[in-house]
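In: I would like the atomic coordinates for the input below:
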Amino acid sequence: MQQVDDFLSLIDSYIGSAGWFPFALLGVGLFFTIYLKFPQIRFFGFALKVVKGKFDSKDDEGDTSHFQALTTALSGTVGTGNIAGVALALHLGGPAALFWMLVTAGIGMCTKFVEVTLSHKYREKAQDGTMAGGPMYYMKNADFMLSGKKVNMKWLAIIFAIATVLSAFGTGSLPQINSISTSIQATFGIELWITGAILAVLLGIVIIGGIKRIAAITEKLVPAMALIYFIGCFAVILANLENLLPALVAIVGDIFTGSAAAGGFLGGTIWYAFDRGVNRGLFSNEAGQGSAPIAHASAKAHEPVSEGMVAILEPFIDTIIICTITGLTLLSSGVWNEKHQNVFQAADMEILAGTNFTDETDEGVKALAEHIGGVNELELFNGPLDVQAGKITTAATVIHARSLAEDVVVKNDIDEPFTGIIMVENGRPVDSDETFEGLSLVHSAPLTALAFTKGFFGEYGKYIVSIGLLLFAFSTAISWSYYGDRAMTFLWGSGSVKYFRIVYVVAFFLASFQDTTIIWTLSGITIALMTLPNLLGLFWLRKEMKSTIADYWKGFKKEFPDVKTPE
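Out: Alright, predicted model coming up:
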């Protein structure tokens, strides 16, 4: 599994985690923000009226209402990114990472507006009578002009559709169930595969009904799960109110300085906070990825711009509201930089040669931080690692979750202290069934669960996280199954959807007991494979987007002459 993760990390380093990727994402969004004169601000209030159905027509074609399309899209974005993703961003980049998540969301509100408008404009009716849309349809049907001649961009549409199918697994199926199962196991002690099996059956039952059943479920599920989660968050924030102001200061104060080492946290650089904040922000709200337009294509609307306005609300709800509350919960609780007892995941662990390492001095922190950051790597352990009654007797030091592990105990496959030799190559155990446990930093969903125990509900708070994560992540898996089947419809017709659904449900089950880090890495790759073709297509059609908005307001004034417009 380690070799798989190393291979995936190498691929991801050239795309999703590459230095240019966040600039490409934010650059396109910032361009449209200026080019279209800040539509995310000008049209925000009007969007609220649209989503209420104030300007609907009974003759509008589509399968869902504006609100149902919004909740379906939100159910696809409000998931592990809001619970596990925020915790991972803070773990990697420190408090400033949350600031960059919010910046990404603010710019992403405009990107969502553009991609949904263009995708809705070029949607089609599928063979089964349902509406089919998304970036692959505007790539196929729009007039892409180059030197005065139309260019066929169907090849780009095919690339995007294939990437969407892959991302349905990498974003919607695999990381969602993995976060659910690990959280449920940590909270209730239920085996990973049992959680996976039960939810896989429920997922299959829901997605067989198609978009109408999905929309009917998500319009009730999204508001309910948000309410439950908010109650848990504010129970922590209010119980630790004295830490709220320092948390806000850290989020803003660390933007241009990086986050200093604190507790088990070895510090975060300015660049890493920016990179991880943008990366996790994209994973959370998916602005520019091209997923939400697929859900919005089903909405009953005769004007694509009106549905684009509805999409403006998504990043605001998903990231600016929910992710901010999650971040403040984590920071005010204080658990984000504390070491906690946990079982080490192989992909998060390294073994260093020697024992002269410490995180209690400035020099020791600097050496460890530079090693983890790849600036000045320390010597990795190679050779036989001697373990007696669970304790490592060889001169070696364990790094786990970007922190110096303490009180490390090695156990065998029946959960008893191990005695024997473990072969290690380049700091990684080789062909070993033994597990390492001890004190280290925690990230992703388990970190958020720990934070919820620091509120008014005490230890019961972690149950809210488990329930919230279950609802959030399960709804995301439902929505992404729809995104995948629309991509399959585009590529191979409606008949291929049933085969996709079978594979989707099986993969959902299998991912419930796989390594978390590998799944997050895979997710980063699939996000990038969708985002890049979509950003290229959006920028190419910038002039058409501007003219489409102008035409919308002309038609709107004729239909509703007494309504004041924010054009």
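In: CA atoms for contacts and neighbours, from now on please.
Out: OK.
In: Not counting sequence-adjacent ones, nearest residue to the residue nearest the centre of the chain?
Out: When C-alpha atoms, centre = their mean is applied to the chain, the residue found nearest the centroid is Phe283 (3.0 Å). In this structure, Phe283 finds its nearest non-sequential neighbour in Gly81, 6.0 Å apart by C-alpha to C-alpha, 6 or more residues apart in numbering.
In: before we move on, back to that, from Phe474, how far off is the residue nearest to the centre of the chain?
Out: Per C-alpha to C-alpha, to the nearest Å, Phe283 is found 16 Å from Phe474.
In: Then Cys110?
Out: Distance of Cys110 to Phe474, computed by C-alpha to C-alpha: 27 Å.
In: Repeat that for Ala273.
Out: From Ala273 across to Phe474, the span is 29 Å (C-alpha to C-alpha).
In: Next, the structure of the following sequence, for comparison with the previous one:
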Amino acid sequence: MMEFKLLIETIGNILWNNYTLYAVLLTGVVFTLWSGFSQYYALTHGVKVTRGDFDKQDDPGAITHFQALSTALSATVGLGNIGGVALAISLGGPGAVFWMWVVGFLGMAVKLTEVSLAMIHRDTSDSDNPSGGPMWVVERNLSNKGPVLKYIGKLIAGVFCIALIVNTITAGNMFQAWNVADLTQTYFGVPTMVTGLILAIIVGAVIIGGIKRIGAVASKLVPFMLILYVLACIFVLLINIESIPKMLALIVTSAFSPLESSNAFLGGTAGYAFMYGMQRALFSNEAGQGSSAIAHSAAKTDEPIREGVVAGLEPFIDTIVVCTMSALVILVTGIWNRPGELIAEEVNFSQAPESSSWVLSTTSKNVDDLQQGQRVYMIYEGTLNLETGNNLNKIYGTTLTTNQNSVIEWETINVTQTPVINNRFIYLDYVGATLTAAAFDKALPGLGKWLVTLASWLFAISTMISWSYYGEKGVVFLVGEKWVILYKVGFCALAVLATTGFIETDAELNMFANLGTGLCIIANLPIIWLFGYQAMKEYKIYITKLKRGEFNTNN
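Out: Here you go, the predicted model:
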């Protein structure tokens, strides 16, 4: 298993090199300028389209603009907003939030471009189940350009579909299930596998009904969960309002300069703030991945650009609004750099004979207060940590009961020099959504336990049902409808697998999420660059007509 995880980590490091991040930023800048800052029309005209001002019942498609946006948002507004933001801050520091903002703003133009392309080239031969996405864009553009380019088109489309399916499995499924299972076990002691089974049953019941049922469920679930979560964030921010200016300043300054370690936070370089902020924002709002274009392709409209403008709203809602609120809740409550929950009275590192393995032993009061199987960590000084720029590292442990006494069993670490404990604090290992929940609990005891758990369940279910549809379209494009049932069964089974202890730490969770996201971005960016001019041409024509008042509304 360790070899498999090492392979995934290696692939992720290759995918997420600096050139990938620069390419994403460059794509956003180019299409922002090319479209004349289309963000403006997304926030104005896009709102009018979403509320149904331009809906026509006889337009081609299966679901309304609002249902399409809700379906796409249900995939983007998920555990990425609760757990992903927490991961970005815990690994990259507050500066990661700044880069999430940058990606959110530029992503609005990227999302408009990729969705417009998908709408231009979508297949509406089956009116109840239209198909679209990057695979259709590249195949239809190259299918009539001769046998060689036709083959290349099919190859590129196939590569994207494979990347899409991997992304569906990792980011759209396992990341969601793991976060919910971990949170539910932390607060209610429910075995993680039980949570996985419940999620699989609920998601399976919805995805059997296809895009119309998914759209109907999403259009009711998304507004409710968004309002509920945002109201809770506003409450926490109001009672900590005096800390907001300071935290906003910290977000900006630490985006460009290293941040020193502070209690639970190991410290971080500006480079890793940039990387983790970019990764988590792209994971959360999906700009550049091409996935949400699949949901929007089912929208009822005879104007492809109209749905593209609606899609531009997603990164704004997802990243600039919801992710920012989650981030500020984590920062103003101080949960990200909290002191340890326990203090070790005795600490001792012992070295195994003739090896570089070290075993930690500790004694501490109040270990009995922790749940059986609770993961904790201490901070030690050892080898250089490239992610933080210092020599601080985490050593993890798990609580267990021996002879009716609770103790912490620490993992073995392999370092060449003698490790030294940095401080005597023992920290609870809050990973992803659990860290966000702890922030709410710190503001008002019980708020995180009940609200964040409920929101996480709703977010996870909505995200998983939407991503299952994306993966389904990839399967159909590759091998046809006959494999869809097997795919849906496998999708639900993988939700259970994610909750069986397969993923353990925040770094591993981040690693698996990055795999799918990175593959989709690498596969989709060339498609945007090759054919994005078509979307820009149609966009400018559409905006000219809009300014002339050529479109009739229902009002």
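In: More neighbours: Ala273 and Phe474 of the first structure, which one.
Out: Using other C-alpha atoms under 10 Å as the criterion, Ala273 of the first structure and Phe474 rank with Ala273 on top: 29 against 25.
In: which secondary structure element contains the more buried one?
Out: Using DSSP states H and E, Ala273 of the first structure falls within helix 270-285.
In: Once aligned, what mean separation remains between that helix and the second structure?
Out: With mean C-alpha distance after the TM-score superposition for the first structure, helix 270-285 of the first structure departs from the second structure by a mean of 0.7 Å once superposed.
In: what packs against that helix?
Out: Packing contacts for helix 270-285 of the first structure, counted by 3 or more C-alpha pairs under 8 Å, 6 or more residues apart in numbering; DSSP states H and E, involve helix 21-35, helix 66-77, helix 86-93, helix 96-121.
In: Run the chain-centre distance for the helix or strand following the first one.
Out: This points to helix 21-35 of the first structure. Counting by DSSP H and E, the next helix or strand C-terminal to helix 21-35 of the first structure is helix 39-42. Averaging C-alpha positions (C-alpha atoms, centre = their mean, to the nearest Å) puts helix 39-42 of the first structure 24 Å from its chain's average.
In: buried sites along helix 39-42 of the first structure?
Out: Within helix 39-42 of the first structure, the residues that count as buried by 16 or more other C-alpha atoms under 10 Å are 39-40.
In: Which strand or helix spans the corresponding residue of the first structure for Met325 of the second structure?
Out: When the first structure is aligned by TM-score structural alignment, Met325 of the second structure is paired with Ile325. Using DSSP H and E, Ile325 of the first structure maps to helix 324-333.
In: Then Glu350 of the first structure?
Out: Element membership of Glu350 of the first structure, judged by DSSP H and E, is strand 349-353.
In: Does anything pack onto that strand? Which helices or strands?
Out: On a contact count with 3+ C-alpha pairs under 8 Å, 6+ apart, strand 349-353 of the first structure meets strand 396-400, strand 428-429.
In: will you turn these into TSV that also has mean neighbour count and distance to Glu416 of the first structure?
Out: As requested, these are exported to TSV (neighbours: other C-alpha atoms under 10 Å; distance: least, C-alpha to C-alpha, whole Å):
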stretch	mean neighbour count	distance to Glu416 of the first structure
strand 396-400	22	19
strand 428-429	22	18
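In: Now tabulate these in CSV and tack on distance to Phe46 of the first structure.
Out: Converted to CSV, those look like this (distance: least, C-alpha to C-alpha, whole Å):
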stretch, distance to Phe46 of the first structure
strand 396-400, 49
strand 428-429, 56
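In: Now the match of Met325 of the second structure: closest residue in space, sequence neighbours ignored.
Out: Closest residue to Ile325 of the first structure apart from its sequence neighbours, by C-alpha to C-alpha, 6+ apart: Cys233 at 6.7 Å.
In: Also Phe440 of the second structure?
Out: Leaving aside its chain neighbours, Phe440 of the second structure sits nearest to Gly448 (4.6 Å; criterion: C-alpha to C-alpha, 6+ apart).
In: Surely that neighbour and Ala433 touch.
Out: No: counting by C-alpha atoms under 8 Å, Gly448 of the second structure stays clear of Ala433, with 9.8 Å between them.
In: Could you check which of those two has the larger neighbour count?
Out: Comparing Gly448 of the second structure with Ala433 by other C-alpha under 10 Å, the one with more neighbours is Ala433, at 28 against 25.
In: dump the residue contacts of Met530 of the first structure.
Out: Residues in contact with Met530 of the first structure (C-alpha atoms under 8 Å, 6 or more residues apart in numbering) are 160, 163-164, 167, 289-290.
In: any idea how far the residue nearest to Phe440 of the second structure is from Thr319 of the second structure?
Out: Taking C-alpha to C-alpha, one finds Gly448 of the second structure at 21 Å from Thr319 of the second structure.
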